[in-house]
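Participant: predicted structure and sequence below. I'll ask about it afterward.
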Amino acid sequence: MRAPGFWWDRNSLAAKALQPIGAAYGALTRQRLQKPGRKVDIPIVCIGNPTVGGGGKTPTAIATAALLVQAGARPVFLTRGYGGRHAGPMRVDPAYHRARDVGDEPLLLARAYPTIMSRKRLDGGLHAARVAGADFVVMDDGFQNPSLVKDFSVLVLDAGRGIGNGLVFPAGPLRSPLIPQLRLAHALLVIGDGSAADNVIAAADRVGLPVFRGRLEPSAEMVEELQGKPVLAFAGIADPEKFFGTLRQHGIEPRVTHAFGDHHRFTKAEAEKLLAEAKEKKLTLVTTQKDFVRLDGDGPLAALRKATATLPVRLVFDDPEEFLRLAVEKIKRAD
């Protein structure tokens, strides 16, 4: 899904027309957020966002798990597996499963720590709690799902995108009214630069929600390898322009860009077109890690995967010590 332009314009006719539906949907989701969840045998850390689409949840989940590992914890990830054909619950094996099986995020998570994929959060949480050796769960998304008790919940927000027009889906990008979401969270993490999230930071301050800052850092090795090369960049994520901007910020100038919808499943025809254009214009193909794991298949898709470079990114906290202190405090309080 590509975010419509009116999500960033509160006064647009489309946003105004859809506002009554958004208000009704917001009332339902707000009520749903209040439902009691089930407590599993080990603590749950939830990394979500207040809006539809991406905001850096998966890199944040991996970085949060890594911080807790430094404190001696043993994580297991829980993810829904958007776009995969299996319902789960099941443990993801990146050597065996493909994106068409389990979705793209589970494959990225499973490269770091054990990962359970389940469309039903409760079933997945119960399954994750039984993974041998694990002593806490990190949920990638699922903040608005009330089926599980979350012991430490973090809302992630892109500083450059914010919450758009501040309206609830479908009139805007919010999954539920903002303030009730902030009151249920334990921390707000704002990623990157920009002022679009300033109003959310102010709202978080008003409700006493701790605010942290972070940034996505690309692999220095890949930046060095791609600098100076003319590239064709393509991405099927929530905000492809953010990826293209990251390339430019690090001295990698895309001569051509192609944006696709979030979780886009590439076709053989699209693969052939990208390969032909890169060959004709003598460009190096580059994409995101999430897109790369979706390039599974034979023929043109296999050729595109072989020809494409990726630019891995990692989430870096500005104050990892304080973030870890708060996370450990909440987790211990839950025991």
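Facilitator: Looks like it arrived, so ask away.
Participant: going forward, measure contacts between C-alpha atoms and count neighbours the same way
Facilitator: Will do.
Participant: please, where are all the strands along the stretch 201-335 of the chain?
Facilitator: Here the stretch 201-335 of the chain has its strands, by DSSP state E, counting those that start in this stretch, at 211-218, 231-235, 254-259, 284-287, 308-310, 313-317.
Participant: from the ones you listed, which stretch is densest packed?
Facilitator: strand 231-235 (a mean of 25; mean count of other CA atoms under 10 Å).
Participant: what ranges do the helices span in the stretch 201-335 of the chain?
Facilitator: Under the criterion DSSP state H, counting those that start in this stretch, the stretch 201-335 of the chain carries helices at the ranges 220-226, 240-249, 268-281, 289-293, 300-307, 320-334.
Participant: take this one as well and set it beside the first:
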Amino acid sequence: MKTPDFWFTPPDRPALAARLLSPLGSVYARATARRVARKGWKAPVPVICIGNLNAGGTGKTPTTIALLQMLAARGVAAHVVSRGHGGRLEGPVRVAGQSAALVGDEPLLLAAFAPTWVAKDRAAGVRAAVAAGAPVVLLDDGFQNPSVQKDLAIIVVDAAKGFGNGRCIPAGPLREPVAAGLARADLLLSIGSAPLTPPAGIPHLHGRLQPLPTGMDWSGARVLAFAGIGHPEKFFDTLRGLGADLAATQALEDHQPLTDALLSRLKAEAVRLNAQLVTTEKDAVRVPASFRPDILTLPVRLALDDPAPLVAALDRILS
């Protein structure tokens, strides 16, 4: 679902729709507050939550990958537990060879880096990971899910979009008010070059998504780019920044199924434009095998300007 434009109007100049829907947003906020007040199960191993306050994509998956790599450098082989958005399996089940239709695209991508579990019941997923020997569990999303206590909670936000108009769903993009959410968090990570002034009292990390060198020279490459992520335009801007010639772009809905009909249409359009199809790493795991030879992937990785606050937090929970 495309996020409404009025969600990201300035907080001091709210759109009419936001004002009209604010009473419903207040109801949503109160319901979230009641839910998160419940005390969940305390796992016998550290649980790190990579969450957000906004609905939609903010960069949680690249953050999870970066954390897995930081932990691996310390000799810690963490497991991941994900709800599996877009998948049909209830779980808990370990991701191994299933399709995105069953487990979701993000778990498929994360499974290339660490043992990954899909579970609608987060506590059951963490229990399964612990039973399989996980020394640390990363929760991909789930900040507003109270079923498991978090030893470290990281809130990820898109620096350019921030917290939108500051209102809760459906009046704005927030799952809960900013002050309430950050009061339960340990770190705030803003991704992107835009300035973001966070509320006082929470350590603030700055990061950016950098293309992973793959040997492909994108300079002057004529491409048809498509993406079904939270903010497809960020992917298109990354390609432009690498010097690619975007003959056309196709913004899809987040987690949108890549059907044969859709990909056949995109392939035909690429042929007509004499362009190469290219997509994101997350979208690529949803591409049927028969189309994969026709599509290039541009992976990105999170780079932190100063990882010291995160390193200190990891030291605390691993000691």
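Facilitator: Received, thanks. This one's a predicted model, so the numbers in the text were calculated from it and none came from an experiment.
Participant: just say which of the helices of the stretch 201-335 of structure 1 is most tucked in.
Facilitator: Among the helices of the stretch 201-335 of structure 1, helix 289-293 has the highest mean neighbour count (mean count of other CA under 10 Å), at a mean of 21.
Participant: structure 2: matching residues for that one?
Facilitator: Using TM-score structural alignment, helix 289-293 of structure 1 lines up with residues 281-285 of structure 2.
Participant: quick one: contacts of the matching stretch?
Facilitator: Applying CA atoms under 8 Å, 6 or more residues apart in numbering, the contact partners of stretch 281-285 of structure 2 are 100, 105-106, 108-109, 227-229, 255, 292, 297-300.
Participant: list the contacts of the counterpart of R91 of structure 1 in structure 2.
Facilitator: Matched by TM-score structural alignment, R91 of structure 1 corresponds to R94 in structure 2. If you count contacts by CA under 8 Å, 6+ apart, R94 of structure 2 has them with 115-118.
Participant: and the longest helix for structure 1?
Facilitator: In structure 1, with assignment by DSSP state H, the single longest helix is helix 13-33.
Participant: mind listing what's buried in that one?
Facilitator: Under the neighbour-count criterion of 16 or more other CA atoms under 10 Å, helix 13-33 of structure 1 has 14-16, 18-19, 22-23, 25-26, 29-30, 33 buried.
Participant: stretch 176-187 of structure 1 too?
Facilitator: 176-178, 181-182, 184-187.
Participant: how close does whichever helix or strand comes after the longest helix of structure 1 sit to structure 2?
Facilitator: Next in sequence after helix 13-33 of structure 1, counting helices and strands by DSSP states H and E, comes strand 44-48. Compared with structure 2 after fitting, strand 44-48 of structure 1 deviates on average by 0.4 Å (mean CA distance after the TM-score superposition for structure 1).
Participant: quick check: the gap between P230 of structure 1 and A87 of structure 1.
Facilitator: P230 of structure 1 is 41 Å from A87 of structure 1, where distance means CA to CA, to the nearest Å.
Participant: list the contacts of the closest residue in space to L89 of structure 2 that isn't next to it in sequence.
Facilitator: Closest residue in space to L89 of structure 2, ignoring its immediate chain neighbours: L102 at 5.5 Å, by CA to CA, 6 or more residues apart in numbering. Listed by CA under 8 Å, 6+ apart, the contact set of L102 of structure 2 reads 86-89.
Participant: just the buried residues of those.
Facilitator: Listed as buried from the contacts of L102 of structure 2 are 86-87, 89; burial here means 16+ other CA under 10 Å.
Participant: residue range for stretch 241-256 of structure 1 in structure 2?
Facilitator: Per TM-score structural alignment, the counterpart of stretch 241-256 of structure 1 in structure 2 is residues 233-248.
Participant: what's in contact with the matching stretch?
Facilitator: Taking CA under 8 Å, 6+ apart as the rule, stretch 233-248 of structure 2 contacts 211, 218-225, 227, 249, 251, 273, 275, 280.
Participant: could you work out the most separated pair of those residues?
Facilitator: P211 and L273 (24.7 Å; CA to CA).
Participant: what range in structure 2 matches stretch 12-27 of structure 1?
Facilitator: Using TM-score structural alignment, the residues of structure 2 aligned to stretch 12-27 of structure 1 are 15-30.
Participant: re earlier: now tabulate the buried ones among the contacts of L102 of structure 2 in a markdown table and tack on secondary structure and distance to P203 of structure 2.
Facilitator: Below are those laid out as a markdown table (DSSP: H, G, I helix; E, B strand; the rest coil; distance: CA to CA, whole Å):
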| residue | secondary structure | distance to P203 of structure 2 |
| --- | --- | --- |
| G86 | coil | 32 |
| G87 | coil | 34 |
| L89 | coil | 36 |
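Participant: what is the nearest of those residues to L262 of structure 2?
Facilitator: Distance to L262 of structure 2, by CA to CA, is smallest for G86 among those, at 17.5 Å.
Participant: my guess is the closest one contacts S99, does it?
Facilitator: No. At 10.8 Å, G86 of structure 2 does not count as touching S99 under the criterion of CA atoms under 8 Å.
Participant: what lines up with P320 of structure 1 in structure 2?
Facilitator: By TM-score structural alignment, P320 of structure 1 lines up with P307.
Participant: could you measure from its match over to F226 of structure 2?
Facilitator: 32 Å.
Participant: what of A100 of structure 2?
Facilitator: Relative to F226 of structure 2, A100 of structure 2 is positioned 18 Å away (CA to CA).
Participant: and I48 of structure 2, what's its match in structure 1?
Facilitator: Checking TM-score structural alignment: I48 of structure 2 goes with V45.
Participant: also T214 of structure 2?
Facilitator: Under the alignment by TM-score structural alignment, T214 of structure 2 pairs with E221 in structure 1.
Participant: for the match of I48 of structure 2, give me its contacts.
Facilitator: Contacts of V45 of structure 1 by CA under 8 Å, 6+ apart are 136-139, 150-154.
Participant: likewise for T280 of structure 2?
Facilitator: 226-227, 235, 297-299.
Participant: for those residues, give me JSON lines that also has distance to R74 of structure 2.
Facilitator: Converted to JSON lines, the contacts of T280 of structure 2 look like this (distance: CA to CA, whole Å):
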{"residue": "F226", "distance to R74 of structure 2": "36"}
{"residue": "A227", "distance to R74 of structure 2": "34"}
{"residue": "F235", "distance to R74 of structure 2": "31"}
{"residue": "T297", "distance to R74 of structure 2": "29"}
{"residue": "L298", "distance to R74 of structure 2": "28"}
{"residue": "P299", "distance to R74 of structure 2": "24"}
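Participant: surely the match of P320 of structure 1 is in contact with L205?
Facilitator: Yes. Counting by CA under 8 Å, P307 of structure 2 does reach L205; the two are 7.2 Å apart.
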